[in-house]
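# For reference, the sequence and a predicted model appear below.
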Amino acid sequence: MRGIPPSGDLLALARSGDGEAFRGLVEPYRRELQVHCYRILGSVQDAEDLLQETLLAAWRGIDGYEERASLRTWLYRIATNRCLNALRAGARRPPEHADYRPEVPLPEPSHRRAEPSWLEPYPDALLDEIADLAPGPEARYETRESVSLAFLAALQELPPRQRAVLVLRDVLGFRAAEVARVLDTTENAVTSALKRARGALARELPGSGREGAPLPDSPRERRIVADFLRAFEAGDVDAVVALLTDDARLSMPPLPLEYRGTDTVRHFLATVALRPGRRHVLVPTRANGQPAFGAYQRDPRTPILHAHGVIVLTLAGDRIAAVTRFLDNSLLAAFGLPRTLRAGFEEGR
């Protein structure tokens, strides 16, 4: 996935102001650039905003493209630096539920981050639109791992420049010299930043000894997903907990709270998420290469089911290693899901 040299005719037309020719040049890279911005920023909407800024800057600066690098590398240079500028400027949008007020008091978490989590889920349907998912020859991470929630949550803990270097080198497989050109720095600086980023990422990621997740849409994955859906919709705390690994984690971005271990997660489910009188309907989808659900809460007074965030499961072997519940209902639109459903919807699944 090293980038295709631009057609001389298209490039000449784009430089003459032909918008259709410019779109023909950049369209093959649009979705992968959005995913790149998402990895660095952690937000789908922010990634789309920065993608649009990148394409506008490329359109305005197409005369400055000197063809010393591939068009793809040139676009990544613009996108990466736009993302870093946005992070430096603190121009992140506060999530809709940054000031989330729970209906009941939340139990004391077993772990509390210093800052809210900016991470949002990324729909698999958008990943499917990337023409070529194969990373470069120097990449250390498979594409599936590099979009997983665990990897991206760890990535968000890195300083922005280290984050960009690690993504360009270890996820996309750019050579050190290419990354140095993208970031307008030296190869030695890239190598130093990469070493620090790798060390920090290794400390943040969950234990590497855990058995890998089943393949997407495999019989094993479908069974785990069906068991979770059935138990969660029934409000059966014991059945949900029986599906978890011993060190399972439950989190609710953007809240900086995390519940670790089956006893702590059980207490949270029993007193908050699945407390008596609260029932849900889950609509299966996929996010970050992982099973996910649009969550809806039943209203006993009406036949309407109200949106209650997006749930993403991280699987390990035959168990669930993490349950991540994103509280922002506006995220449902990215998955093609509505804000409300009518009761009885689940009967037609």
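Done, it's in.
# Could you use CA atoms for every contact and neighbour count after this?
Will do.
# Mind listing residues that contact the host helix or strand of T80?
Per DSSP states H and E: T80 is located in helix 71-89. Residues outside helix 71-89 that contact it (Cα atoms under 8 Å, 6 or more residues apart in numbering) are 2-6, 29, 33, 36-37, 40-41, 50-51, 53-54, 57-58, 65, 92, 160-161, 164, 178, 181-183.
# go with 7 Å
The contact list for helix 71-89 (Cα atoms under 7 Å, 6 or more residues apart in numbering) reads 3, 5-6, 29, 33, 37, 50-51, 54, 160, 164, 182-183.
# Most neighbours among those residues, which one is it?
A164 (30 neighbours; other Cα atoms under 10 Å).
# so who does it touch?
I40, T80.
# again with the one 4 residues further on
Contacts for L168 (Cα under 7 Å, 6+ apart) come out as F174, V179.
# put this beside the first:
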Amino acid sequence: MAAADLIERARAGDGQAFRELTEPYLRELQVHCYRMLGSFEDAEDALQNTLLSAWQSLGGFEGRASLRTWLYRIATHRCLDERRAAGRRPARDWDVDVGAEWPEPTRVGEVVWLQPFPGALLEGAVGLPLGPEARYEQTESVSLAFVTALQVLPPRQLAVLVLRDVLGFRAGEVAGMLDSTVESVNSALKRARAGLQRRLPTDAGHQPPPAAGSAAEDAIVAKFVHAWESADMDALVSLLTDDVFVSMPPIPFEYKGRDVVARFCGAIFDAGRRFDLVPSRANGQPAFGAYLRDPSGISHGVGLYVLTLTGDRIGAMTRFDNSVLPWFGLPRSLPSR
């Protein structure tokens, strides 16, 4: 059925017509909200609020812009509202005992609300054609490092950068979405680019990651799994770059450098702790459900590890708590092997 017919039916209260209109854009809108908010749960809420707002205001859609652009306008404003209210976000409890054996953190992280995005949900959003102004590869623009760097930008600068440099909308289109001017958009974009570059990890001396699903990626992932499951510290350390980085939101402690990360990992394996890993993907990166072995033989889920690869080494590891496991189709526990 033609879009115009679906719009007329939806305006008349036909919910099925509205679903048919919006369904092609749901996954990319969800990823857009995730880039804006850095939280999978908040992105889900923003997407639902976007759909509700679109349903309620469809009568005002005049077709001067495409339906997709109109939906992005609504989603962006919902996310801006959420960002402005982020100061009221309740603190999350830590689910890890910070023992005395942990080394002193290198620094305290700012983006403790960061959450991973399930790889299965990216399939419908990565690979879509981008606008002519896009500057970033789609896989790069959902990486944990990129999303983390976005979160420290002022909300309006963040919105402009995502709409212009990630999605490729033209300056005039973005000005219309944000009820602004082209001059204001261009000014915000310049400041946002400078702020983002200060926050993104430097690529100096780093090789690009191997292609997803390639033999090169499989090889380093297999080495990591073997080292981690066997608590082989020598093998694990040999996989790390000199400036490897570890973070674990919502715990704010961060560690940078091979020596301190080695001490951190050693503390994890102290007292005979051993783990089983179940492969997954998050943010276009290799990920693993981590399960702590129990004397009973059952392994209990303790979190999700996401690896950032650089060449044939690991440049970063992000650990998330076990509440995210169901988003990835991972169980809370594993039966005895």
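Cool, got the structure. These numbers were taken from a predicted model, which means no experiment stands behind them.
# so of the contacts of helix 71-89 of the first structure, which ones are in strands?
Counting by DSSP state E, no part of the contacts of helix 71-89 of the first structure is found in strands.
# what's the closest of the residues you listed to A200 of the first structure?
P160 (12.7 Å; Cα to Cα).
# residues in contact with I320 of the first structure?
L243, L244, T245, A248, L313, T314.
# and the aligned residue in the second structure for P123 of the first structure, how many neighbours?
P123 of the first structure maps onto P118 of the second structure when the alignment is built from TM-score structural alignment. Per other Cα under 10 Å, the neighbour tally for P118 of the second structure reads 22.
# Could you tell me whether L309 of the second structure really is in a strand?
Yes. Remark: L309 of the second structure belongs to a strand, assigned using DSSP: H, G, I helix; E, B strand; the rest coil.
# quick one on the thing from earlier: give me the mean distance between the helix holding T80 of the first structure and the second structure.
On superposition with the second structure, the mean distance recorded for helix 71-89 of the first structure (mean Cα distance after the TM-score superposition for the first structure) is 0.7 Å.
# where along the stretch 101-250 of the second structure do the strands fall?
For the stretch 101-250 of the second structure, strands defined by DSSP state E, counting those that start in this stretch occupy the ranges 107-108, 240-248.
# Single out the most deeply packed of these.
strand 240-248 (a mean of 21; mean count of other Cα atoms under 10 Å).
# Pick out whichever of the contacts of helix 71-89 of the first structure sits closest to D318 of the first structure.
Checking the contacts of helix 71-89 of the first structure against D318 of the first structure by Cα to Cα gives C37 as the nearest, at 32.4 Å.
# follow-up on the earlier one: make TSV from the strands of the stretch 101-250 of the second structure and add distance to F264 of the second structure to it.
As requested, the strands of the stretch 101-250 of the second structure are exported to TSV (distance: least, Cα to Cα, whole Å):
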stretch	distance to F264 of the second structure
strand 107-108	14
strand 240-248	9
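# which ones are touching the match of P123 of the first structure?
Per Cα under 7 Å, 6+ apart, neighbours of P118 of the second structure: R281, A282, N283, W327, F328.
# on that earlier part again, so which of the strands of the stretch 101-250 of the second structure comes closest to R9 of the second structure?
Nearest of the strands of the stretch 101-250 of the second structure to R9 of the second structure, taken as Cα to Cα: strand 240-248 at 47.5 Å.
# quick one: what's aligned to A75 of the second structure in the first structure?
Per TM-score structural alignment, A75 of the second structure is aligned with A79.
# Give me the neighbour count for its match.
Using other Cα under 10 Å: A79 of the first structure sits among 26 other residues.
# One more: G235 of the first structure?
By other Cα under 10 Å, neighbour count at G235 of the first structure equals 21.
# Repeat that for V166 of the second structure.
As a burial measure, V166 of the second structure scores 22 neighbours (other Cα under 10 Å).
# Map it onto the first structure.
In the first structure, V166 of the second structure lands on V171 (TM-score structural alignment).
# gap between its match and A321 of the first structure?
For V171 of the first structure, the distance to A321 of the first structure equals 23 Å [Cα to Cα, to the nearest Å].
# How are the helices of the stretch 201-337 of the second structure distributed by residue range?
Assigned by DSSP state H, counting those that start in this stretch, the helices in the stretch 201-337 of the second structure fall at 215-229, 233-238, 258-269.
# want to try a markdown table for the ones you listed, with distance to W94 of the second structure and mean neighbour count as columns?
Listed next are those as a markdown table, based on distance: least, Cα to Cα, whole Å; neighbours: other Cα atoms under 10 Å:
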| stretch | distance to W94 of the second structure | mean neighbour count |
| --- | --- | --- |
| helix 215-229 | 23 | 17 |
| helix 233-238 | 26 | 16 |
| helix 258-269 | 16 | 18 |
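# Any chance of JSON lines for these, columns distance to A65 of the second structure?
Formatted as JSON lines, the helices of the stretch 201-337 of the second structure follow (distance: least, Cα to Cα, whole Å):
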{"stretch": "helix 215-229", "distance to A65 of the second structure": "42"}
{"stretch": "helix 233-238", "distance to A65 of the second structure": "52"}
{"stretch": "helix 258-269", "distance to A65 of the second structure": "50"}
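# Go through those and name the closest to L189 of the second structure.
Of the helices of the stretch 201-337 of the second structure, nearest to L189 of the second structure by Cα to Cα is helix 215-229, at 34.5 Å.
# so how far is the closest one from its chain's centroid?
In this view, helix 215-229 of the second structure has its centroid 22 Å away from the chain centroid, taken as Cα atoms, centre = their mean, to the nearest Å.
# how much does that helix stray from the first structure?
For helix 215-229 of the second structure, the mean deviation from the first structure after alignment is 0.3 Å (mean Cα distance after the TM-score superposition for the first structure).
# and for that helix, what are the contacting residues?
Outside helix 215-229 of the second structure, the residues that reach it (Cα under 7 Å, 6+ apart) are P210, A211, M233, A235, L236, R274, F275, D276, L277, D312.
# Same check on stretch 16-35 of the first structure?
P6, L10, L13, A14, A47, E48, L51, R72, Y76, E129, I130.
# which bit of the second structure covers it?
Taking TM-score structural alignment, stretch 16-35 of the first structure hits residues 12-31 over in the second structure.
# Kindly check the end-to-end length of that stretch for me.
Taking Cα to Cα, the first and last residues of stretch 12-31 of the second structure lie 30 Å apart.
# Okay then, goodbye and thanks.
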